[in-house]
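Engineer: what's the 3D shape of this:
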Amino acid sequence: MWWASGSLVLVTFASALQLVVAYKPLSDDTLKHRLPLPETADFDIHTGNLLAPILIPRVPGTPGSQKVLKHFVDFFRTALPTWTVSFQNSTSKTPTHGDTDVPFVNLIASRDPPWAQPGNVGRLTLVAHYDSKYTPEGFIGATDSAAPCAMIMHAIRSIDAALTKKWENMQTQDDIDLEFEEDKGIQVLLLDGEEAFKDWTATDSIYGARSLAEEWEHTMHPATSIYRSPLDSIELFVLLDLLGSPENLQIPSWQHSSHWSYVRMAEAEQRLRQLGMFKSNPKHTWLPEKNKKDTDRFSSYVMQDDHIPFIARGVQVLHLIPSRFPSVWHTINDDAEHLDIPTVEDWALLTAVFAAEYLELDDFFESLPTEHIKGRRALTSKTEL
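Structural biologist: The predicted model follows:
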């Protein structure tokens, strides 16, 4: 990601009108007793099932990249076997590789209602890049963006059973006509080649995102479909980047058209803090612009990141990146030891809550085992006194 230079470009899209979506906040009971919380077993920097395997150099086309990609594939195969996983491949020359084409592999995972046709499903899309920077040698990119990948993995796993239950319930209800229901699914994009190999330019950056956006723009669904293309099927593109630092790094509302989604996530953050469910610094507020007005400035194109080729094609984007980067950004110190794991786990929880609310899953979470509830009570007891 990079700050754009020069004057701010303002572009108006017909599709930039606010999307009207159903959105049901989770109850306090669900938050306290039903929604799975992040666990140390997943986020320990040395042994965590989700995070630790990503904390290695993973420059596109290298064995490290292939190893991390296999970690993602194994995760879906074992933890989320009902998801559909595919890959979008491309190659490109870079300023550092001469005439050699570098391969880029985007992982695409999705889950749609079992009765729905792909062209008729609008998808919440959670996104992070998994590649690491070419230099300095040995660069890990823990906040950039190993931790965001693990946050998304936790979020989708924690809501998957509730999603199954909701769709099973819909199929058995006599008063629900599935032909007239809005089909809503979820999609994950783990993108390759976000980092520049030399200097951030329009051609030396976001290799995977540019390739995928262009391909999806020209991949047509059947003529009778509700959505024209896979690009058109994205209801909201939620991009996580540079998250997991112990610093109090605040995230502005970057996009006017998707400010409604920023407000929803800010409200979820506020509730989780009030309930005492966050482990990180209680004095921090990540999303402070909940009350931003329509007439205020939205700097949609200032921050260069994987969302650019999507927002340029009219996709609504919720860009979760701080306006002030972590102090370790693009240095060798952006490593596992400089992550704040309570912050990482809290972002994983907030992402899960947002996804669950977006997909209206409040009524479909099962009660957690007693030992999980006891641990949660210990976490929240100070707030509840």
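
Engineer: C-alpha only now, for contacts and for neighbours.
Structural biologist: Noted.

Engineer: strands along the stretch 1-150 of the chain, start to end?
Structural biologist: 2-3, 84-92, 102-111, 122-129 (DSSP state E, counting those that start in this stretch).

Engineer: in JSON lines: those, plus mean neighbour count and distance to Ile311.
Structural biologist: Formatted as JSON lines, the strands of the stretch 1-150 of the chain follow (neighbours: other Cα atoms under 10 Å; distance: least, Cα to Cα, whole Å):
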{"stretch": "strand 2-3", "mean neighbour count": "13", "distance to Ile311": "16"}
{"stretch": "strand 84-92", "mean neighbour count": "15", "distance to Ile311": "19"}
{"stretch": "strand 102-111", "mean neighbour count": "20", "distance to Ile311": "18"}
{"stretch": "strand 122-129", "mean neighbour count": "24", "distance to Ile311": "13"}
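
Engineer: and for comparison, fold this next one:
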Amino acid sequence: MMLLTSPLLWLAAVPSLVHAYSALSDDTLKNLPRGGDDFDIHKGKILAPILRTRVSGTPGNAAVLKHFVDFFTNSLPEWKLEFHNSTSTTPTSNGKQIPFVNLIATRDPPGSQVGEVGRLTLVAHYDSKLTPKGFIGAIDSAAPCAMLLQTARSIDKALTKKWEAMAAEGTMDLDDQKGVQILLLDGEEAFKSWTHTDSLYGARALAEEWEFAFHPTASTYRTPLDSISLFVLLDLLGSKGSKIPSYFKTTHWAYKHLGAIETRLRKLGEFKSSPNYPVKVAKRKNKKPRGEPRFLTDADKPEDKIYFMGGAIEDDHLPFMARGVEILHMIPSSFPDVWHNLNDDGEHLDMDTVEDWTRLVTAFAAEWMELEGFFEAKKAERGEYVGKTEFEIP
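Structural biologist: Alright, predicted model coming up:
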């Protein structure tokens, strides 16, 4: 991604459609999985295999793609996997065509046909930067990829249970049903220096192809792009203290939903990065609650007080946005200090923040898919507050 010094506002010309959306109960929020040992940076089954150099067209890139495929194949067999392949020369390839492979993982209601179902689309790029040599890219974007894998795993059984219940009751109406899709995109990073042609290789190729991949004539959605109800892009997440503004006025309603989840999780004592997390409070001599930070800083602001700077940051959303797709961009407005340097590795991730973002994205996906009542009851492992539990969230 690249931060523009003279931002252009990319605002859609039409308002967002109103989507059905159902909040999770406090008990469900408390019991959402965190990632745990699978997010261990050395041995974790989800995150560790991504924490390596993975420049597009290299064996490291292919190994990470295989990790994703193995994860879905072995753990989530109900998800449909597709590859989108393209090639391009780059400023460093000396005329050689470099391959770019996007992975598309989709879970639609059973019995749905092509073009019938709108989808929540969760997105991250998985390639790493060519320079500096040895660059890992933990926030950029190994951790976001791991978050999406965990989200898929966390909601999978609830999706099955919901759709089975609807089928049994005869209430499966595909006109009202939604699917969920994960895009793991290749070739986001520039090989030499960021330009409109040396960046976003996989995203540009996929958006271009999907624009003209027409569904059958009578379909509800004309193309795969039309099927995207909301394109949620995660990038540069995993550093402590990063703040995410609301970039687009047309998707501010979705940003506010995400902000409401964050507020609830913080007040429930479920955010490990919070200074008021129960275990941290218990260790302090002064048990008085401290000021509560927040990731989503514009969630409670009036819209006339928000500068919607969509387009100020170039990222994988741009080719989709240019074709009318609604975007929710989860990226800090001030990039973390480790951005594009060798300190962006597993050791510099704030794992409490990584787990908190994972639960936030999982909760948002669960609410979007209206999964309340379909999760397995499970007691969360967490401490209890000592003293008062109330604090102010700015």
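
Engineer: before we move on, the earlier item: export the strands of the stretch 1-150 of the first structure as TSV, with columns for distance to Gln18 of the first structure.
Structural biologist: Output for the strands of the stretch 1-150 of the first structure, formatted as TSV (distance: least, Cα to Cα, whole Å):
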stretch	distance to Gln18 of the first structure
strand 2-3	26
strand 84-92	29
strand 102-111	24
strand 122-129	15
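
Engineer: quick one: closest of the ones you listed to Gln66 of the first structure.
Structural biologist: For Gln66 of the first structure, the closest of the strands of the stretch 1-150 of the first structure is strand 102-111, at 9.2 Å, according to Cα to Cα.

Engineer: what's in contact with that closest one?
Structural biologist: 60-61, 69, 82-94, 185-193, 207-208, 212 (Cα atoms under 8 Å, 6 or more residues apart in numbering).

Engineer: okay, and it goes to which residues in the second structure?
Structural biologist: Under TM-score structural alignment, strand 102-111 of the first structure corresponds to residues 98-107 of the second structure.

Engineer: and that stretch against the first structure, how far off on average?
Structural biologist: On superposition with the first structure, the mean distance recorded for stretch 98-107 of the second structure (mean Cα distance after the TM-score superposition for the first structure) is 0.4 Å.

Engineer: figure out how far that stretch is from the centre of its chain.
Structural biologist: Distance of stretch 98-107 of the second structure from the chain centroid (Cα atoms, centre = their mean, to the nearest Å) equals 15 Å.

Engineer: counterpart of Ile182 of the second structure in the first structure?
Structural biologist: Ile182 of the second structure maps onto Val188 in the first structure, by TM-score structural alignment.

Engineer: what does Lys249 of the second structure give?
Structural biologist: So Lys249 of the second structure corresponds to His256, using TM-score structural alignment.

Engineer: wait, isn't its match in contact with Tyr301?
Structural biologist: No - with contact defined as Cα atoms under 8 Å, His256 of the first structure does not reach Tyr301; the gap is 11.3 Å.

Engineer: more neighbours, those two?
Structural biologist: In this view His256 of the first structure and Tyr301 are compared by other Cα atoms under 10 Å, and His256 has more residues nearby, 23 against 20.

Engineer: for the residue nearest the centre of the second structure, which non-adjacent residue is closest in space?
Structural biologist: Residue closest to the mean C-alpha point of the second structure, counted by Cα atoms, centre = their mean, is Leu234 at 4.1 Å. Spatial nearest neighbour of Leu234 of the second structure, chain neighbours left out: Met330 (4.9 Å); criterion: Cα to Cα, 6 or more residues apart in numbering.

Engineer: could you give the number of residues near that neighbour?
Structural biologist: Quick note: Met330 of the second structure (other Cα under 10 Å) scores 21 neighbours.

Engineer: the alignment partner in the first structure of it: what's it in contact with?
Structural biologist: Using TM-score structural alignment to pair residues, one finds that Met330 of the second structure aligns to Leu320 in the first structure. Residues near Leu320 of the first structure by Cα under 8 Å, 6+ apart: 238-241, 251.

Engineer: for Ser327 of the first structure, find the nearest of the strands of the stretch 1-150 of the first structure.
Structural biologist: That would be strand 2-3 among these, by Cα to Cα, at 14.5 Å.

Engineer: chain center to the closest one, what's the gap?
Structural biologist: That offset, for strand 2-3 of the first structure, works out to 19 Å (Cα atoms, centre = their mean).

Engineer: what range in the second structure matches that strand?
Structural biologist: By TM-score structural alignment, strand 2-3 of the first structure lines up with residues 2-3 in the second structure.

Engineer: re the thing from before, of the strands of the stretch 1-150 of the first structure, which approaches Pro282 of the first structure most closely?
Structural biologist: strand 122-129 (25.7 Å).

Engineer: compared with the second structure, how much does the closest one deviate?
Structural biologist: Averaged out, strand 122-129 of the first structure is 0.3 Å away (mean Cα distance after the TM-score superposition for the first structure).

Engineer: by contact count, what packs against that strand?
Structural biologist: helix 147-172, strand 184-191, strand 234-240 (3 or more Cα pairs under 8 Å, 6 or more residues apart in numbering; DSSP states H and E).

Engineer: now it against strand 234-240, angle please.
Structural biologist: 20 degrees (axes from the mean of the first three to the mean of the last three Cα atoms, to 10 degrees).

Engineer: against the second structure, where does strand 122-129 of the first structure fall?
Structural biologist: So strand 122-129 of the first structure sits over residues 118-125 in the second structure, by TM-score structural alignment.

Engineer: how about residues contacting the matching stretch?
Structural biologist: Contacts of stretch 118-125 of the second structure (Cα under 8 Å, 6+ apart): 140-141, 144-145, 148, 177-188, 221, 226-235, 316, 365, 368.

Engineer: measure stretch 326-345 of the second structure end to end?
Structural biologist: 31 Å (Cα to Cα, to the nearest Å).

Engineer: about what we covered before: residues in contact with the match of Ile182 of the second structure?
Structural biologist: Contacts of Val188 of the first structure (Cα under 8 Å, 6+ apart): 107-110, 125-127, 152.

Engineer: from Val121 of the first structure, how far out is it?
Structural biologist: For Val188 of the first structure, the distance to Val121 of the first structure - Cα to Cα - is 14 Å.

Engineer: now swap in Thr219 of the first structure and tell me
Structural biologist: To Val121 of the first structure, Thr219 of the first structure is 15 Å away according to Cα to Cα.

Engineer: more crowded one of those two?
Structural biologist: Val121 (24 against 13).
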